[in-house]
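Undergrad: My questions concern the predicted model and sequence given below.
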Amino acid sequence: MNLLELVDISYIYHSLDGETEAIKEVNLTVREGEFTAIVGPSGSGKTTLLKIMAGLIAPSKGSIEKPKDVRVSYMPQRDQLFEWRSILKNVTLSAEIGKHDRAAATAYATELLDKYGLGEFKKKRPSALSGGMRQRAALIRTLVSNPQLTLLDEPFSALDFQTRLYVSDDVWKILSSEKKSCVMVTHDISEAISIADTVVLLTKRPATVKAVYKIDLDRTAPPTRRREQRGFSEYFKTIFSDMEVGDE
């Protein structure tokens, strides 16, 4: 089943200096059960494309095709946890804003926090959590609305390298256990290969899809273990070689 399809998507920025074409005729299909990673040169419009998929900005041209009953959630680069709210109240914020069933949202959030090692921190403030735990909480907040498709905008960018590795395992475990489809934007080719089933490479601006790679590694293994698997380095060499130098 196709959860979301981008058809000839283009995006143009308007400013006092004129127009800048950021994205040009991108076609992309996101299927149920898949983890897709989008990589590309710096400044190629990866985050812009993700925001279009999330419905946060409208494309200048093209269309987004999605079944009406498919719910999409978006997790920004920073965890954006509010210090004046407890972890539980942070992860149920969307239910408050969206006027959803708060009792059901609180029960589901509590279940997820307990399941993924944050239960004892649900009454704590965000400052009591490590960077990795904050990202786990932010992901749980994204999942409380029970979306079929989750969009992650560079979820590990604020973390040091070692923490990134462990947190990528956490994110993979949570999304796999909850059976969520996902699209993730990242600058890190190794990260994309280790966690995704499909890697989409964008060209430099104006971005279009240059190549799509099906990653044939053991899907039952966490990302840190996939990095050790045969074939990983070959995928990296191929994608790195195909990537263009982008605008800073």
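TA: Yes, it's here. None of these values were measured; they are calculated from a predicted model. Residues are numbered from 1 along each chain as shown.

Undergrad: rest of the way, CA atoms for contacts and neighbours
TA: Noted.

Undergrad: tell me which element the nearest residue to F82 once chain neighbours are set aside is part of?
TA: Nearest residue to F82 in three dimensions, chain neighbours excluded: N90, at 6.6 Å (Cα to Cα, 6 or more residues apart in numbering). Using DSSP states H and E, N90 falls within helix 87-91.

Undergrad: alright, now check it against this:
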Amino acid sequence: MTANAPAPKLQVRDLHKSFTTPAGVVPVLDGISLDARSGEFISIIGPSGCGKSTLFNILTGLLSHDAGTIALDGQQLRDLRGRVGYMLQRDLLMPWRTVLDNVIVGLEVRGTPRRQSIEQAREYLHTFGLLQFQDSYPKALSGGMRQRVALARTLLPDPDVLLLDEPFSALDYQTRLFLETMLVETVSRKGKTVVLVTHDIDEAIALSERIFVLSARPGRLKSEHRIQLDTRSPLEARHDPRFSGYFDLLCQELDIQTGQAEKVAA
């Protein structure tokens, strides 16, 4: 970063985390450093158990870190609690609440008047094709529709940064492509900064501007790759002539044989 360049939206420097177990101390993160510019979409990939979800739990304040720094807009913080939207693989919708009431829960916690919350929520429900289901309960929805509700709930409080922990991994491929497209269009339009954790190399390339590769536990930053494709469309990106080159390179980074890549990504 040059002297005149703006500070990254999100900056993590030399982050360390270990867990104490009956068998001894287990290091999980060993000096992780990464950053994301305002409005940038980045992904983090790595072997299972390398600390990707632990990193997210530290950023959201669910876990404390042992050493290192976290900064948002150049301001050093202990964590990003209240400043980020966090979406997981499971939608975690409350079954006793309607779609509309699930979406507005973040604004309720914040104390936003209900009428204002509903008005804002309906804009997202309309955008995501869910407005006609606003009075339905989660049990009446398909898996893809539930994840759309979860995405709307994550975006509605207008967080500074979105942390997405494999949010589409349990969905079929067609539904995943649809939600990836919806995600990219929405965050691009609203200028959101996004950090995605995924095991799916294909997904990481199609969605990201940069990809950070972590080593096996304890997680260390192994490499960083800038993805330069001619489109931001997740579907069209997969047909870009450079896509396969990035795919092969990342498979090599993760020590995956090309013939096994499809199985590992799934």
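TA: Perfect, I can see it now. What you see is a predicted model, and the numbers here were worked out from it, not measured in a lab.

Undergrad: Over in structure 2, tell me which residue corresponds to the residue nearest to F82 of structure 1.
TA: In structure 2, the residue equivalent to N90 of structure 1 is N102, according to TM-score structural alignment.

Undergrad: circling back: and the helix holding N90 of structure 1, how far from structure 2 on average?
TA: On superposition with structure 2, the mean distance recorded for helix 87-91 of structure 1 (mean Cα distance after the TM-score superposition for structure 1) is 0.4 Å.

Undergrad: quick one: contacts of stretch 197-206 of structure 1?
TA: For stretch 197-206 of structure 1, contacts defined as Cα atoms under 8 Å, 6 or more residues apart in numbering pick out 21-24, 34-46, 192-193, 208-216, 219, 239, 243-247.

Undergrad: Please enumerate the strands of the stretch 151-266 of structure 2.
TA: Ranges of strands within the stretch 151-266 of structure 2 are 161-165, 193-197, 210-214, 221-226, based on DSSP state E, counting those that start in this stretch.

Undergrad: Deepest in the core, which of the ones you listed is it.
TA: strand 193-197 (a mean of 24; mean count of other Cα atoms under 10 Å).

Undergrad: check the fit of stretch 10-18 of structure 2 onto structure 1 and give the mean distance.
TA: If you overlay the two and look at stretch 10-18 of structure 2, the average distance to its match in structure 1 is 0.7 Å (mean Cα distance after the TM-score superposition for structure 1).

Undergrad: so that stretch aligns onto which residues of structure 1?
TA: Stretch 10-18 of structure 2 maps onto residues 4-12 of structure 1, going by TM-score structural alignment.

Undergrad: likewise stretch 190-208 of structure 2?
TA: Aligned by TM-score structural alignment, stretch 190-208 of structure 2 corresponds to residues 178-196 of structure 1.

Undergrad: Please list the residues outside that stretch that contact it.
TA: Contact partners of stretch 178-196 of structure 1, identified using Cα under 8 Å, 6+ apart, comprise 30-42, 46-47, 50, 147-155, 168, 172, 175, 199, 215, 222-224, 226-227, 232, 235-236, 239-240.

Undergrad: So which of those are in helices?
TA: Mapping those onto helices (DSSP state H) picks out 46-47, 50, 168, 172, 175, 223-224, 226, 232, 235-236, 239-240.

Undergrad: Quick one: buried ones out of the residues you listed?
TA: 46-47, 50, 168, 172, 175, 223-224, 226, 232, 235-236, 239 (16 or more other Cα atoms under 10 Å).

Undergrad: what distance separates the start and the end of the match of stretch 190-208 of structure 2?
TA: 16 Å (Cα to Cα, to the nearest Å).

Undergrad: buried ones in that stretch?
TA: 180-187, 189-196.

Undergrad: Go through those residues and name the one nearest S15 of structure 1.
TA: Nearest to S15 of structure 1 among the buried residues of stretch 178-196 of structure 1, counting by Cα to Cα, is V185 at 25.5 Å.

Undergrad: Can you tell me how far the closest one is from G132 of structure 1?
TA: Taking Cα to Cα, one finds V185 of structure 1 at 18 Å from G132 of structure 1.

Undergrad: swap in L139 of structure 1?
TA: From L139 of structure 1 to G132 of structure 1 the distance is 11 Å (Cα to Cα).

Undergrad: So the two - more neighbours on which side?
TA: L139 (24 against 21; other Cα atoms under 10 Å).

Undergrad: In structure 2, what residue corresponds to that one?
TA: L139 of structure 1 maps onto L151 in structure 2, by TM-score structural alignment.

Undergrad: residues contacting its match?
TA: M87 are the contacts of L151 of structure 2 under Cα under 8 Å, 6+ apart.

Undergrad: Ok, the one 4 residues further on next?
TA: Under the criterion of Cα under 8 Å, 6+ apart, the contact list for L155 of structure 2 reads G85, L162.
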